[in-house]
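Undergrad: Here is a sequence together with a model predicted from it:
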Amino acid sequence: TSAAAEVELVPPAREGDTSFAARELVARERGERACDVWEPLSRGCELRGDDEEAVRDLGTGERYSYVQVAARAERVGTWLRETVRPGGRVGIMTPNCAIAMEAHFAAAWAERVALNCNPRLSAEETAYVLEGARAEVLVVDPCYADLVAAALATTRQLAVRSVAWTSSAAATTTSAGEELRYETIAGGSAGRRAFAADDDAGAEMYYTSGTSGRPKGVVLSRRNVVLHALGCCVEHRLKAEDVWLHAAPMFHLVDAYAMFSITWVGGTHVTIPAFSAAAVAQ
């Protein structure tokens, strides 16, 4: 049986309970290994190789193979490891795009925490999130330059030292100590990864909606992210032929989990910058 065929054989649910199948899949895919959020991308590379249809960004027209995504993420991860303290937060504020997924895997490679930033917040609210999370680095699309500049200009004690702009169109200079081009980092050199097993270490961070008071930061561990990804493979019966349209916000859990689940089974990602009926229909 080929690797692609094997991973598609998601165990069936028993008596309507998917937990049985999830446990079987976890046992087969992980065994006794530690939870590693980088693993889905490694598996995607095995299943799809150099197939440049694995990740399609409709906003830029770019297409990537999982191998290309992994290579870029390794280089960005090397920079993050050198720039952000162990366990530190890496803020990501972009529209739905290939770079959003790439940045999450870069944080996983570096064993740093990906902080999902909601660009629909006000500057004051954004500053509150960045302060509470103690974000040290931001990966930002220039379309949010004014919001980020205003947030960093507040009187809050922010830990942000570097901003990596995802294109050369940034029109605003912020008060961060260092401003870089993401593509320059992605084109740099990659170091050697030294993975430290710790299932309870942080992997992803989200802020609640704040329906009862201020939003609160919630950190998902590596175990949370990995087991949730595998559980979704079972629940959705995911397979290599599946194509996932990232139409919901990738900064929200309603869509972010698919970055890991779809990649794990070698499926295809398609991103659109924002939801519109016309874009989705096309």
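TA: Alright, I've got the coordinates. Numbers count the residues shown, from 1 in each chain.
Undergrad: from here on, contacts and neighbour counts on C-alpha atoms
TA: Will do.
Undergrad: Confirm for me that residue 45 is in contact with residue 64.
TA: No: because the distance of 11.3 Å does not satisfy CA atoms under 8 Å, residue 45 is recorded as not touching residue 64.
Undergrad: And the one helix or strand residue 130 maps to, what's buried?
TA: Under the criterion DSSP states H and E, the helix or strand holding residue 130 is helix 123-133. Of all the residues in helix 123-133, those buried under the rule 16 or more other CA atoms under 10 Å are 123-133.
Undergrad: For that helix, name the packing helices and strands.
TA: For helix 123-133, the packing partners by 3 or more CA pairs under 8 Å, 6 or more residues apart in numbering; DSSP states H and E come out as helix 145-152, strand 217-221.
Undergrad: Comparison target below:
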Amino acid sequence: MNWELDWLENRARLSPNKDAIIDEKTNNAWTFTELNKRANSTASWLHTRGVKKGDRVALLSPNHISYFDLLFACGKIGAIFVPLNRRLSLHEINEILADCTPVLIGVHQEFESISPHLTNTATFFIGDPSYEELVTFPIGDLPQEEIAETDPLAMIYTGGTTGKPKGVVLSHQSILWNAINTIVSWSLTEDDVTVNYMPMFHTGGLNALTIPVLMIGGTVVIGELFSGKKAVESLNRYRCTTILLVPTMYHMLIQTDEFQNSDFPFMKIFLSGAAPCPMHIYEAFQKKRLAFKEGYGLTEAGPNNFYISPEDAQMKRGSVGKPMLFNSIKLVKTDGCETDTNEVGELLIKGKHAFSFYWNREQATEETWKDGWIHTGDLAKRDEQGFYYIVGRKKEMIITGGENVYPLEVEQWLASHPAIDEVAVLGLPDERWGEMVAAFITLKQSCTIPDEELKMYCESKLGRYKIPKQFIRLAELPKTHVGKIDKNKLKEMSIHS
């Protein structure tokens, strides 16, 4: 093992008795020394099972200590850790297994019933007594094969919202530099504590806060099923200083009595990611004088790319801030030229935290990696002071009657209406205009509002071509596995309705 890459070994030497991981459900805790021993034992066990450098080791599990055991163990022997989206169907999981061909898959006992039906993979079980034997396996000599920074460490599959999931290969370098960049730019310290409710098969759960907090010597509390009430209790109980949630989680959190009644004495900052955040969430935190801000990332880059101070976040609501210390950002128009101030363009990213390639997807890799830059497919603009704002997905931009409509602008305004609970705006086919703007909404309890009133509300802020021609009311908006509103599902619903 290249010892400068095995930062867990070094962190265990520096902070041997500090709690690294706490399980919210059981309250079990592991120090950095104990976490490193588990990783060494797991690495030895994998080695005796014939796992070699470059082999894939998969995991199907809810948030659990095994994510750390296997990630760090794979790092020590040069294997590639592949966390699987537990919310997929058996068919979808088997498609991913057929793509990445792991030599072993760890299956949590919660999924024991589907284990016999997984594609051609040797399994071992997580969460039962046999697993504790595995993580206390006698530590032996590990292979002496050199592991380079650019060798793969993990492969995280994208959500598949624009087609079949793609395996995003992350090297030791990309995970290491995302963490270093985050620690330095966000001023994380060994006193930081976070509770992670993001799914750990997702880059937001594994890489956004979890790895950076551990690397600096802080503590990560493993959360599982999210509820607003439980989150407030855990933030106070474990003296958390920071947390990352998606907007739908914050939407649930701020509506609880526990949120209204807590002062959050230990919290330094609340972070929002994965999707643009509605303004009413900013207002809820400002009302309580709690620091709140947004970030931006994607599986292929980071997922951390910007920094904004809490003070600037209140002044520049909706901004993700400025590029972090060790990465570069530029915005380009369709002709390849860079944008001017306040002009919308595609967001491009460069840095050592970037992914290596898509597994078995050479063409997709070439389409994303161009001239040394990651082309994100996201649209953004930059103001006069250099603060960046995410406008939306390139593929979600609506062209109606030759005019460009960015759904986020319409969503933000509709979400500020007191009767609306959640909203998603997208373009639907229209014979006359090419596309028409449609708004899918859920209403707050006991609220009703006619379309004409909603259109009048939009007219007070938006150009006429931006005003939805349809308002489609639903009991609930469908969500992806990380809690984002699923616009593909909404589009399918509109086609079949």
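TA: Sure thing, it's come through. It should be emphasised that the depicted structure is a prediction, and the values quoted were computed from it without experimental measurement.
Undergrad: TM-score for the pair, please.
TA: After superposition, the two chains reach a TM-score (TM-score structural alignment, normalised by the length of structure 1) of 0.75; 229 aligned residues with a CA RMSD of 1.9 Å.
Undergrad: Compare residue 45 and residue 64 of structure 1 (neighbour count), which wins?
TA: residue 45 (22 against 18; other CA atoms under 10 Å).
Undergrad: any idea how far that one lies from residue 55 of structure 1?
TA: As for residue 45 of structure 1, its distance to residue 55 of structure 1 is 12 Å (criterion: CA to CA, to the nearest Å).
Undergrad: cool, residue 80 of structure 1 as well?
TA: On the measure of CA to CA, residue 80 of structure 1 and residue 55 of structure 1 end up 23 Å apart.
Undergrad: Please apply the same query to residue 242 of structure 1.
TA: Here the distance between residue 242 of structure 1 and residue 55 of structure 1 works out to 12 Å (CA to CA).
Undergrad: Mutual contacts of those two, please.
TA: Shared contacts of residue 242 of structure 1 and residue 55, defined by CA atoms under 8 Å, 6 or more residues apart in numbering, are found at residue 268.
Undergrad: any idea how far residue 216 of structure 1 is from the residue nearest the centre of structure 1?
TA: In structure 1, the C-alpha nearest the mean C-alpha coordinate belongs to residue 104, at 2.8 Å (CA atoms, centre = their mean). In this structure, residue 104 of structure 1 lies at 21 Å from residue 216 of structure 1, with CA to CA as the measure.
Undergrad: One more: residue 163 of structure 1?
TA: From residue 163 of structure 1 across to residue 216 of structure 1, the span is 23 Å (CA to CA).
Undergrad: neighbour-wise, which of the two wins?
TA: Set residue 163 of structure 1 next to residue 216 and count neighbours by other CA under 10 Å: residue 163 wins out with 25 against 15.
Undergrad: residues in contact with whatever residue of structure 2 lines up with the more buried one?
TA: Alignment note (TM-score structural alignment): residue 163 of structure 1 maps to residue 124 of structure 2. In this structure, residue 124 of structure 2 makes contact with 104-107, 131, judged by CA under 8 Å, 6+ apart.
Undergrad: Still touching in structure 1? Go through those.
TA: Comparing these with structure 1 on both residues aligned by TM-score structural alignment, their matches' CA atoms under 8 Å, the contacts found in both are 104-107.
Undergrad: Among the residues you listed, which are located in helices?
TA: Using DSSP state H, no member of those falls in helices.
Undergrad: between the residues you listed, which is closest to residue 253 of structure 2?
TA: The nearest member of these to residue 253 of structure 2, counting by CA to CA, is residue 107 at 31.1 Å.
Undergrad: and stretch 188-201 of structure 2, which stretch of structure 1?
TA: Stretch 188-201 of structure 2 lines up with residues 238-251 of structure 1 when matched by TM-score structural alignment.
Undergrad: again with stretch 161-169 of structure 2
TA: On structure 1, the counterpart of stretch 161-169 of structure 2 by TM-score structural alignment is residues 211-219.
Undergrad: So in structure 2, which helix runs the longest?
TA: helix 32-48.
Undergrad: Which positions within it qualify as buried?
TA: Judged by neighbour count (16+ other CA under 10 Å), helix 32-48 of structure 2 contains these buried residues: 32-47.
Undergrad: compared with structure 1, how much does it deviate?
TA: Helix 32-48 of structure 2: mean distance to aligned residues in structure 1 after superposition is 0.9 Å, counting by mean CA distance after the TM-score superposition for structure 1.
Undergrad: which strands and helices sit next to that helix?
TA: When contacts are defined as 3+ CA pairs under 8 Å, 6+ apart, helix 32-48 of structure 2 packs onto helix 7-14, strand 19-23, helix 66-77, helix 129-134.
Undergrad: which one of the ones you listed is the most hemmed in?
TA: Comparing these by mean neighbour count (mean count of other CA atoms under 10 Å), helix 66-77 ranks first with a mean of 25.
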